[in-house]
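# Predicted structure and sequence below. I'll ask about it afterward.
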Amino acid sequence: MSPRPAPGLSLTASGTIPQELLDLPWHLPLQEWPQDILAALPRGISRHVVRFAYLGGSVIAIKETSERAARHEYQMLRRLGRLGAPCVKPVAEVTGRSTEDGQPLSPALVTRHLRFSLPYRAVFNQMMRKETLQRMIDAQALLMVELHLLGFYWGDVSLSNTLFRRDAGKFAAYLVDAETGELHANLSAGQREYDLDVAQVNIAGELMDLMEGGFVDEDVDPVATSHQFIDAYRGLWHELTGDTAFNPDQQWLVEERIRRLNELGFDVEEYDIRSAREDSKLLLRPKVVDPGHHQRRLMNLTGLDVQENQARRLLGAIDAYRAQTDPHGDEAVAAHMWTQTVFQPTLAKIPRELRNKLEPAEIMHQLLEHRWKLSEREGRDVSLEDALPSFIEEELSTLRDEATLMINPPTDVVRQMELSNSLSPEDLEYDEDASVWAADPD
């Protein structure tokens, strides 16, 4: 039984503090927390001690840091959450920690673990291909653009401070470390450029580290890849905030610009149209741009809350279903019927032990991809039902669980396992004297 919280312990949370959170061993340094309450999940490189722990039916991340940093990051993540930013959710700020004999311990920040997310080093358990790396870089650039649009100055942009979730063949990126962040009404060009400079240096350094460990294709150029990140960011920023010049009789250019933004996953709520000074052309500039265009549309139609590219893919599946069943019918009715007769029954046929391999929407996306490949190979239209058995056997069963990685070794050992083909959980044994997990010498 956990000891009663020390008299000086203080927990700040946005809602009711669950008893399970109070019962955690705050009187111990994180490095000494017992294994039975820790969740072995892959984590990124951090200058702080970070551990994952069970809290009721969920998993939380706990980071030891300074009191000022914990308070700042807790408040910053709350503000970003209210703005709809893609970031982890704060649970509590813990201060006043001390050992049972009164020795002070570092304060801690508690956030909720983002299910199905992985640090960049654990996205692949073998070598990372150049194409996959590019998709991660694109996701990182999109995340930075979204945060800058909200007025968030990051100050420490890096792959290590980001979590990635699979999103219909691409990745969705989430902010996981806001310790150096600041929120402003708007960012100046200088603030954005400084973030870009930091990102370029950090990303190049992280990729050099991966290459030295043999985890990236040899033809990857870390410096050139960091430049590609900058190019991706600038292209997105210009598309979302730049001017489009058009003549008064070219109103279709306005619709084309908005449609292009929708395709990128953004909604335009307002835009400015003004006269150019040097000629008779008009200039169009989006004013309020909200990410999640396809997410919101799918949510309204089906109630499914998924990633942006997953939503785009599922909307395409709904359109195909509607074309086959009732081409002139109501879109909302077709979406409801597809959810009830295709999406849910298909997922229900997935063996229970395999359902944590990927998010439900990602499973459906990959099943649709598998069906397409089968149809192309066999020269006929293969149904989802016929494609499901081979998808489960050939693809889904070979993946690791990305909801949680429930094995005994602690986080830092898991990360090494995820990066190496030479280790598996069975290759490890626990050294009671040294209190560490190590490779079994036998």
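Yep, it's here.

# For the rest of this, base every contact and every neighbour count on C-alpha atoms.
Noted.

# Break down the protein into its helices, ranges please.
19-22, 67-82, 130-149, 189-212, 222-241, 252-263, 293-302, 308-325, 331-338, 344-348, 360-378, 384-394, 411-418 (DSSP state H).

# from the middle of its chain, how far away would the shortest one be?
Averaging C-alpha positions (CA atoms, centre = their mean, to the nearest Å) puts helix 19-22 27 Å from its chain's average.

# Of all the residues in that helix, which ones are buried?
Residues of helix 19-22 classed as buried: 21, 22 (neighbour count, 16 or more other CA atoms under 10 Å).

# The third one now?
Applying a neighbour-count criterion of 16+ other CA under 10 Å, the buried positions in helix 130-149 are 130, 132-134, 136-149.

# can you check the longest one too?
Of all the residues in helix 189-212, those buried under the rule 16+ other CA under 10 Å are 191-192, 194-197, 199-208, 210-211.

# by contact count, what packs against it?
strand 152-153, helix 222-241 (3 or more CA pairs under 8 Å, 6 or more residues apart in numbering; DSSP states H and E).

# outside of the shortest one, which residues touch it?
Under the criterion CA atoms under 8 Å, 6 or more residues apart in numbering, residues 147, 181, 182, 183, 184, 187, 191, 192, 195 lie in contact with strand 152-153.

# what would those look like in JSON lines with distance to residue 159?
Converted to JSON lines, these look like this (distance: CA to CA, whole Å):
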{"residue": "147", "distance to residue 159": "15"}
{"residue": "181", "distance to residue 159": "15"}
{"residue": "182", "distance to residue 159": "19"}
{"residue": "183", "distance to residue 159": "21"}
{"residue": "184", "distance to residue 159": "23"}
{"residue": "187", "distance to residue 159": "22"}
{"residue": "191", "distance to residue 159": "19"}
{"residue": "192", "distance to residue 159": "17"}
{"residue": "195", "distance to residue 159": "13"}
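
# For residue 329, state which of those is nearest.
Nearest to residue 329 among the contacts of strand 152-153, counting by CA to CA, is residue 147 at 39.0 Å.

# Pasting the second one now:
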Amino acid sequence: MALQFSATNPEHPAFLLELPWHLPLEEWPEKHLVTLPRGISRHVVRYARAGSDVVAVKELAERPAVREYELLRTLARLGIPAVDPLAVVTGRTGTDGGPLEPVLITRHLNGSLPYRSMFETTMRPSTVHRLMDALAVLLVRLHLAGFAWGDCSLSNTLFRRDAGAYAAYLVDAETGEVHNQLSTGQREYDIDLARVNISGEMLDLEASGALHPSVDPIAFGAEICQRYEELWSELTRTSVYPAGKYHYIERRMRRLNDLGFDVAEMQIANSPNGDTITFVPKVVDAGHHQRQLLRLTGLDAEENQARRLLNDLESWMATQEDYAPGDPLGARAEVLAHRWVREVFRPTVRAVPQDLRSTMDPAELYHELLEHRWYMSERAQLDIGLEAAVADYITSVLRRPEAEVPMASDSP
């Protein structure tokens, strides 16, 4: 069989061809290799220079190589932090004509380290706790996207420093599975594996003298479960509020945003006797709302603006007679969205005199008005209508002598 590359980018095989594919990875010459910290792997892995890129090359059988390549591509489309898949190379033969194992090629994640390299000097317990936080967030993101990891561990993760915290990236997707939605059992299986794997890795560090003496390896392995469950509960729990307290919903969404997650959809339902409302969020990673707002309404906004406008749109849709509970962005979504633009968004923006809004684009102005309504509702502890909020915003903010009207957004 001839040497074959399955690649995400047609430019990649050009510089990958320069690598010595006729040799087993263990025999690659030093001139092709890059010295970088490597974690523990069940496969042979080498870092190599290919053109201007540094790539990780892993030998494994063809079927799991192709499967992992496709899973990593899926995670990339979902916006999940993971290594970037470049290619699968099959049809390798040695100098003696015998077959060699295929390889999976991923781009090296700049600035990242495997956990063992981070423990070369004894880490403070607070730093180790931040690693657990990062891994818990990664696992929650995977589960929200319907990805069952099947082998969550420190060894299968890379860590990047992130302004005093850490960001975790999935490295090994070989055992992963993608579903529309994970069951409780699938999530619990992943969490239990993480607990066992992490406790084992911590015991190994303790035996080598690289673990701080105050850290209990078994208790620390259990901590990932606790941190995961706390975050999962906050992101997915159902909230019940008194009727009329719709600003409580926005307060909950703000907490979710502060955790680094966005609300893509939400279900809002009144109780049979009308004294309470139930709120169920569907949480996703950031980066989703700008495209969704443009598709539904034709409004082109920055990401944070789009998130806020979509939240308002979905709250408004829930009050309409032709709203379909449980399917807020389904078949009727575009009809309702265009009605919201026509009946709510545009009239609200136009209620602000032209000379006072000339330096602000419509999406930013509407966002400011929603913010103003939120603060008024919080102070009054009841819902303030948009019309009243606009009138107060004009008087107390825009017409205030010292008012500085925000600059227009840079969105095209």
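That came in fine, so what should we check first? Small disclaimer: the values here were computed from a predicted structure and weren't measured.

# Quickly name whichever of the contacts of strand 152-153 of structure 1 is closest to residue 104 of structure 1.
Nearest member of the contacts of strand 152-153 of structure 1 to residue 104 of structure 1, counting by CA to CA, is residue 181, at 27.0 Å.

# can you tell me which residue in structure 1 aligns to residue 17 of structure 2?
Under the alignment (TM-score structural alignment), residue 17 of structure 2 maps onto residue 22 of structure 1.

# gap between that match and residue 211 of structure 1?
Separation of residue 22 of structure 1 from residue 211 of structure 1 (CA to CA, to the nearest Å): 43 Å.

# give me every residue that touches residue 302 of structure 2.
By CA under 8 Å, 6+ apart, the neighbours of residue 302 of structure 2 are 290, 409, 411.

# Drop the exposed ones from these and show what's left.
290, 409.

# of the contacts of residue 302 of structure 2, closest to residue 40 of structure 2?
residue 290 (39.5 Å).

# in which helix or strand would I find the closest one?
helix 289-297 (DSSP states H and E).

# Tell me the buried residues in that helix?
So, applying 16+ other CA under 10 Å, buried residues of helix 289-297 of structure 2: 289, 290, 291, 292, 293, 296, 297.

# do stretch 155-164 of structure 2 as well
155, 156, 157, 158, 159, 160.

# And stretch 7-24 of structure 2, by the same measure?
7, 12, 13, 16, 19, 21, 22, 24.

# so how far is residue 206 of structure 1 from the residue mapped onto the first one from structure 1?
So that's residue 7 of structure 2. Aligned by TM-score structural alignment, residue 7 of structure 2 pairs with residue 13 of structure 1. Plainly put, residue 13 of structure 1 is 34 Å away from residue 206 of structure 1 if you go by CA to CA.

# Check residue 159 of structure 1 too.
7 Å.

# Repeat that for residue 367 of structure 1.
Taking CA to CA, one finds residue 367 of structure 1 at 33 Å from residue 206 of structure 1.

# how close does residue 438 of structure 1 sit to residue 431 of structure 1?
In terms of CA to CA, residue 438 of structure 1 sits 7 Å off from residue 431 of structure 1.

# dump the residue contacts of the most centrally placed residue in structure 2.
Closest to where the C-alpha atoms of structure 2 average out (CA atoms, centre = their mean) is residue 285, at 3.7 Å. Taking CA under 8 Å, 6+ apart as the contact definition, residue 285 of structure 2 lies against 79, 141, 260, 261, 262.

# neighbour-wise, which of those residues leads?
Using other CA atoms under 10 Å as the neighbour test, these are led by residue 262, with 26 neighbours.

# That one pairs with which position in structure 1?
That one, residue 262 of structure 2, aligns with residue 267 by TM-score structural alignment.

# Quick check: the gap between that match and residue 273 of structure 1.
The gap separating residue 267 of structure 1 from residue 273 of structure 1 is 17 Å, by CA to CA.

# how many neighbours does residue 221 of structure 2 have?
Residue 221 of structure 2, neighbours per other CA under 10 Å, totals 23.

# related to what we said a few turns ago, just put the buried residues of stretch 155-164 of structure 2 in TSV and tack on distance to residue 62 of structure 2.
TSV is the format used below for the buried residues of stretch 155-164 of structure 2 (distance: CA to CA, whole Å):
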residue	distance to residue 62 of structure 2
155	23
156	20
157	23
158	24
159	28
160	30
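
# Please identify which of these is nearest to residue 391 of structure 2.
residue 160 (47.2 Å).

# hang on, the earlier thing: would you check how far apart the match of residue 7 of structure 2 and residue 38 of structure 1 are?
If you go by CA to CA, the gap between residue 13 of structure 1 and residue 38 of structure 1 works out to 21 Å.

# Residue most distant from the centroid, structure 2?
Distance from the C-alpha centroid of structure 2, by CA atoms, centre = their mean, peaks at residue 96 (46.6 Å).

# Aligned against structure 1, show me the partner of it.
Residue 96 of structure 2 maps onto residue 101 in structure 1, by TM-score structural alignment.

# residues touching that match, list them.
Contacts of residue 101 of structure 1 (CA under 8 Å, 6+ apart): none.

# From residue 22 of structure 1, how far out is it?
Counting by CA to CA - residue 101 of structure 1 and residue 22 of structure 1 are separated by 19 Å.

# what does residue 293 of structure 1 give?
40 Å.

# before we move on, what about residue 222 of structure 1?
45 Å.

# now stretch 243-256 of structure 2: how far from the chain's centre is it?
22 Å.

# what residues does it touch?
So stretch 243-256 of structure 2 is contacted by 234-235, 241, 262-263, 270, 274-277, 279, 374, 377-378, 382-383 (CA under 8 Å, 6+ apart).

# swap the cut-off to 7 Å and go again
For stretch 243-256 of structure 2, contacts defined as CA atoms under 7 Å, 6 or more residues apart in numbering pick out 235, 262, 263, 274, 275, 276, 277, 374, 377, 382, 383.

# Cross these against strands and list the overlap.
262, 263, 276, 277 (DSSP state E).

# so which of those residues is the most crowded?
Among those, residue 262 has more neighbours than the rest - 26 neighbours, counting by other CA under 10 Å.

# okay if I get the buried residues of stretch 7-24 of structure 2 as TSV plus distance to residue 113 of structure 2?
Listed next are those as TSV, based on distance: CA to CA, whole Å:
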residue	distance to residue 113 of structure 2
7	25
12	24
13	27
16	24
19	24
21	27
22	29
24	25
